[in-house]
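J.: Return a 3D structure for these sequence lines:
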Amino acid sequence: MADPVVLRIIFGDGSDARKLNLVSGIPETVAELHHFVKTCYQLHEDFRMQYMDPDFKDFINLTSRSEIQNKSTLKVIYMTLTPPVDSYITLYPVEPSDAAIISSNDQTFSPSSVASSSSADTLYTSTPHSSPEILLSGLSSWPKVFVVPKFTYKAEFELQQKNNEFETNGTNFNPGPKLKGIILDGLAQEMMKYTKYPKDYQCEEVAAALTRTHPCLGQLGSKTGFWGWKQSLKYKMQNYRTKLGRLGHPEIRVNSLKHKLEGQGKAAANIKKPRKAEVYYIPLHPKGETAESLEKERIALLSELKKRDNEVVITAKMEKTFSHRCLEVVEQRPMIGDFKNRWPALFEPSEVNAEFMRITTKPLQTKFLSQLDHFSDKLMEIFTCKGGVKGQKIKRILAMKDLCDDINVRRECILRSLVVYLNEDPDVFFKEYLPTAVEDAERDITTTVMGIYSIRRDGHEEPEDVGVVVEGIKVLNNLASVTTAFIMLFGLIYALDLAFPDNLKYTFEFLQKIIMNLDGHKLNLKIQQLKIKLFS
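T.: Okay, here's the model as predicted:
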């Protein structure tokens, strides 16, 4: 294993200088070092690095890792005029019809992605989500850079002493059981703010953050320098879940072996966990509320739907009953028809957007369209280079956008081409009918598990009707475009805790992990190859 290295990083004009501890030594390439600096300091602007050259006594562009060594000085040069700051406001394109409030924690949009959105969109500043359930649960999406919490005063004092010794003579510190327990407890409690079921890469990020913050805790016998801490965190989180389960935590309880349907034997057949980067999978009930009181709220909600211009009250009641609805979806797995009868308010575009925001803390329609527009030129460049039968099919699909200058048609062509590129069949999912074939459409809909239908006259760009079908039922209709229907279906998959359709699983994985940036650390090989081309 490489020896630990300490670097001095200068930002801007030199008034801001920080120390960077590399427990595992200097990365193998400049690109890896660039990524590490960007992640460690959460830099949002593009930048290049320079090193202090001993011959010229000045900073020169860094092109090789051989130019740097222990205690070298590097300088971050921003590629734009405006350097990033720790506190800033993120702007999102929001359509006037969107009822969802955009969370300030969502920092996925880049300035270019915002600029690429439709000119008809309006920009609003991001505002923290004010839902009482969200504030009660205290959860948020997994941070881009995990910040190690402060431990007890005694533990912090001892760690500071050992860090000083490490900087002086490079001596690593192996904490005793009591101090190690304090460290693991503090990390586990911080992780619980984001997820009850951390994935492998998340435990690894936390362990790496710990050894960066306290370099004396680096482990010499480990290839990464923190493998032991990573394993200990997994066991600690498992112990925390056991304790929460005994206290009756709903998300832990529904995953326990004791809590399963009768007749399923001893296997954990009804285990349900977040699978698509849900932040609020089974949230706690609001303070002072029970399942019985929230059921009364649901019944009252049905009456409110009959009133005109009552969107504010409906949204408030949907917020209040969010935990009740999530528990019903996960535990009871209701049929879509029955669930729609119980929660008709959910099956409106504005509420689909709001529900997706409640579940993931990220905006749905605005982010989807912005990111899709941002990548559209590059995607079309990739698609047009495809050869063979799939290439010919893609060319026929993309030819549709040349017949008119409509942003919705362009987006639809890109989505259909994406399906073909990933070796999936769009004709199975996208059903198009003439107005004279409505009876055929209705018959096909009853046998469709999941899909999108559109009714359009020959030679007409605008469809007369576009809708979403789930389990043979029209859950949404009279939508503006096929793209809007696709977005609504994506949101309903989260709201109803459905699996992605098997015949389009790669397409939906790309949209989830690349377009929506939800849990994109582990990718299927097809998606990984497309991502490499997309970002090359």
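J.: use CA for all of it now, contacts and neighbours both
T.: OK.
J.: any idea how far the nearest residue to I183 once chain neighbours are set aside lies from A399?
T.: With C-alpha to C-alpha, 6 or more residues apart in numbering as the measure, F151 is the residue that lies nearest to I183, at 6.7 Å, once sequence neighbours are left out. Summarising the geometry, the distance separating F151 from A399, computed by C-alpha to C-alpha, to the nearest Å, is 61 Å.
J.: Which parts of this protein are strands?
T.: Under the criterion DSSP state E, the chain contains strands at 5-11, 16-22, 47-53, 58-61, 73-78, 91-94, 122-125, 430-433, 450-455, 465-470, 473-476.
J.: by contact count, what packs against the last one?
T.: Where contact means 3 or more C-alpha pairs under 8 Å, 6 or more residues apart in numbering; DSSP states H and E, strand 473-476 is packed against helix 336-342, helix 438-446, strand 465-470.
J.: Where do the helices of the stretch 301-450 of the chain begin and end?
T.: Counting by DSSP state H, counting those that start in this stretch, residue ranges of the helices within the stretch 301-450 of the chain are 311-320, 322-332, 336-342, 349-360, 365-384, 388-398, 407-421, 426-429, 438-446.
J.: nope, the stretch 101-250 of the chain is what I meant
T.: Taking DSSP H, counting those that start in this stretch as the criterion, the stretch 101-250 of the chain contains helices spanning 111-115, 132-137, 153-169, 177-192, 200-213, 227-246, 250-253.
J.: helices or strands next to the shortest one in the packing?
T.: Right, helix 250-253. Contact here means 3+ C-alpha pairs under 8 Å, 6+ apart; on that basis helix 250-253 packs against helix 227-246.
J.: And the helix it packs on, what's buried?
T.: 227, 229-230, 232-234, 236-238, 240-242, 244-245 (16 or more other C-alpha atoms under 10 Å).
J.: would TSV of these with distance to I359 be doable?
T.: TSV is the format used below for the buried residues of helix 227-246 (distance: C-alpha to C-alpha, whole Å):
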residue	distance to I359
W227	32
W229	30
K230	27
S232	29
L233	26
K234	24
K236	26
M237	22
Q238	23
Y240	23
R241	21
T242	24
L244	21
G245	21
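J.: Report the two of those residues separated the most.
T.: Checking those against each other with C-alpha to C-alpha, the farthest-apart pair comes out as W227 and G245, at 27.5 Å.
J.: to compare against the first, here's another:
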Amino acid sequence: MAEVETSSISTTDTELLSDVSSPERLSRWPPGIFPMPTFAYEVELKLREGNTAFERNGKCLQLSRDQKHDILEKLAATIYSFKAYPNDRELSKAAEALVSKHPCLKELGSETGWYGWKNSIKYKMGNYRTKLRRAGCQDVIVNAGKISRSNPENEPSHSNLKRPKRAEVNFLPDFPKGQDLASLERQRLEIIHEVQKTEKTLPLIDRMMQTTFALRRQEVVTNSPPVRDILERWPALCLESQVYAEFQRITNQNLPNIFYEELDRHTLRLMTLYRQRASKTGKTSDALADILRIHDLQDQQDVHTRHTTVLYALPVLLCEDVSGFFKTCRVEDSDEPDVGDAPVAILTAVSDNTEKPIHFNPIKISIVH
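T.: Alright, predicted model coming up:
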């Protein structure tokens, strides 16, 4: 059953918290205009003169090989700070932003004025990843060992690439400074020991989970273990606070805020859809009608009541069997609740014996795994 988070903290633990390494990427891909980096001083002067001349007579700037190299190198580093493997649309955004800020770099005869720049940035990103791979960067080393002249039997270069999913920002960070596989493994064992305590030192657990984040991501990305194996090796992920923290580490986003924001956005439309379906006949309609009837009988119908109704009714609408997922028990029962063979279940503890399809005022809700 999910652990109850009780915490204690000492002065020594507080001091340890200041020695936590931050993830490599602190920002997601910018939603608006791609931010231009500052180029070398000589290049900035050249671009300023070129932009002035372009405004006067529409003359494009001719760059030297070194100047173009500096622009592409700085752009590649900036792009990598957001994403190691940008897609075609994102590369186009970067090239468009470059020409928009420095119109003297427009390409004559090009429909967009920046298509050639996009291709140059694309190839430079490949070269930049190669440099990082040789330097030992785990984010790109994971995709090493592809086909080459010396290894013609290896995988094709574009097959089975391990890339971040859409929401992932910190996909495979390097180990923190001063840490190696052995030291991080020792901290992993310390986390297990700390989680098993009745009085857990939650800030200390958070500090060690932050430090061992790179090791955890290495295991997940390279080995793709089952969830059960991950939880056995990292039991702190059974704590609610660490579920939120891990989501923050990977995506740089607050999980509860995002979830409830999206839930609020769809609640009214879902409630309308439930009522429309409940007015018809059929097994699904009857189940929805029972849930809505209990919802309407509540003395106080606030945002929490609506959230509960929407979440309970959604699998019913989708005709999903969640009998093994949603479990109910009486809080007075001393026996361990029977959750069957379900790998994960939501256990709701209530104070009455009434069988209901939904409970709005439970005594306790736990995650059982």
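J.: hang on, the earlier thing: mind putting the strands of the first structure into TSV with mean neighbour count?
T.: Shown next, in TSV, are those (neighbours: other C-alpha atoms under 10 Å):
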stretch	mean neighbour count
strand 5-11	18
strand 16-22	16
strand 47-53	18
strand 58-61	14
strand 73-78	20
strand 91-94	23
strand 122-125	14
strand 430-433	17
strand 450-455	23
strand 465-470	22
strand 473-476	19
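J.: Please identify which of the ones you listed is closest to Q371 of the first structure.
T.: When the strands of the first structure are ranked by distance to Q371 of the first structure, counting by C-alpha to C-alpha, first place goes to strand 91-94 at 10.7 Å.
J.: Show me what that closest one is packed up against.
T.: Where contact means 3+ C-alpha pairs under 8 Å, 6+ apart, strand 91-94 of the first structure is packed against helix 111-115, strand 122-125, helix 365-384.
J.: ok, now with 7 Å
T.: When contacts are defined as 3 or more C-alpha pairs under 7 Å, 6 or more residues apart in numbering; DSSP states H and E, strand 91-94 of the first structure packs onto strand 122-125.
J.: so the strand it packs on corresponds to what in the second structure?
T.: Following TM-score structural alignment, the aligned partner range for strand 122-125 of the first structure in the second structure is empty.
J.: and if you look at stretch 332-342 of the first structure?
T.: Counting by TM-score structural alignment, stretch 332-342 of the first structure falls onto residues 223-233 of the second structure.
J.: do stretch 222-236 of the first structure as well
T.: Equivalent residues of stretch 222-236 of the first structure are located at 110-124 in the second structure, counting by TM-score structural alignment.
J.: Outside of that stretch itself, which residues are in contact with it?
T.: Where contact means C-alpha atoms under 7 Å, 6 or more residues apart in numbering, the residues beyond stretch 110-124 of the second structure that reach it are L72, A76, L91, S92, A95, E96, V99, K106, E107.
J.: OK, contacts around the nearest residue to N361 of the second structure once chain neighbours are set aside?
T.: The shortest distance from N361 of the second structure to any residue that is not its chain neighbour, by C-alpha to C-alpha, 6+ apart, is 7.8 Å, and that residue is V350. Under the criterion of C-alpha under 7 Å, 6+ apart, the neighbours of V350 of the second structure are C329, R330, V331, P362, I363.
J.: For V350 of the second structure, give its distance to H359 of the second structure.
T.: Relative to H359 of the second structure, V350 of the second structure is positioned 8 Å away (criterion: C-alpha to C-alpha).
J.: cool, R133 of the second structure as well?
T.: Spatial separation of R133 of the second structure from H359 of the second structure under the definition C-alpha to C-alpha is 54 Å.
J.: can you list contacts of stretch 285-298 of the first structure?
T.: P132, E133, L136, K317, T321, S323, H324.
J.: repeat that with 6 Å
T.: Residues outside stretch 285-298 of the first structure that contact it (C-alpha atoms under 6 Å, 6 or more residues apart in numbering): E133, T321, S323.
J.: Run the chain-centre distance for that stretch.
T.: Once both centres are worked out by C-alpha atoms, centre = their mean, to the nearest Å, stretch 285-298 of the first structure turns out to sit 29 Å from its chain's centre.
J.: Next, name the residue at the spatial heart of the second structure.
T.: T251 (3.0 Å; C-alpha atoms, centre = their mean).
J.: which position in the first structure aligns with that one?
T.: Residue mapping for T251 of the second structure onto the first structure gives T360, with TM-score structural alignment as the criterion.
J.: okay but that match is in contact with V279, surely?
T.: Yes: at 5.0 Å, T360 of the first structure counts as touching V279 under the criterion of C-alpha atoms under 6 Å.
J.: I'd guessed T201 of the second structure sits against T11; true?
T.: No: the pair T201 of the second structure and T11 does not pass the contact test of C-alpha under 6 Å, sitting 11.6 Å apart.
J.: Looking only at neighbour counts, state which of these two leads.
T.: Counted by other C-alpha atoms under 10 Å, T201 of the second structure and T11 do not tie: T201 has more neighbours, with 18 against 7.
J.: separation between that one and E107 of the second structure?
T.: Here T201 of the second structure is placed at a distance of 60 Å from E107 of the second structure (C-alpha to C-alpha).
J.: Then K118 of the second structure?
T.: In this view, K118 of the second structure and E107 of the second structure are 11 Å apart by C-alpha to C-alpha.
J.: How about M209 of the second structure?
T.: Going from M209 of the second structure to E107 of the second structure by C-alpha to C-alpha gives 49 Å.
J.: Around the aligned partner of I414 of the first structure in the second structure, how many other residues sit close by?
T.: Under the alignment defined by TM-score structural alignment, I414 of the first structure corresponds to V310 in the second structure. One way to gauge burial is a neighbour count; for V310 of the second structure, by other C-alpha under 10 Å, it gives 22.
J.: Could you do the one 3 residues further on as well?
T.: Other residues near A313 of the second structure number 23, with proximity taken as other C-alpha under 10 Å.
J.: what does Q161 of the first structure give?
T.: Q161 of the first structure is flanked by 11 other residues according to other C-alpha under 10 Å.
J.: and P86 of the second structure, what pairs with it in the first structure?
T.: For P86 of the second structure, the aligned position in the first structure is P198, judged by TM-score structural alignment.
J.: what about M209 and E107 of the second structure, which has more around it?
T.: Neighbours of M209 of the second structure and E107, each counted by other C-alpha under 10 Å, are more numerous for M209; the result is 24 against 17.
J.: Need the counterpart of that one in the first structure.
T.: The criterion is TM-score structural alignment: under it, M209 of the second structure has M318 as its aligned partner in the first structure.
J.: What residue in the first structure is paired with F34 of the second structure?
T.: Using TM-score structural alignment, F34 of the second structure sits opposite F146 in the first structure.
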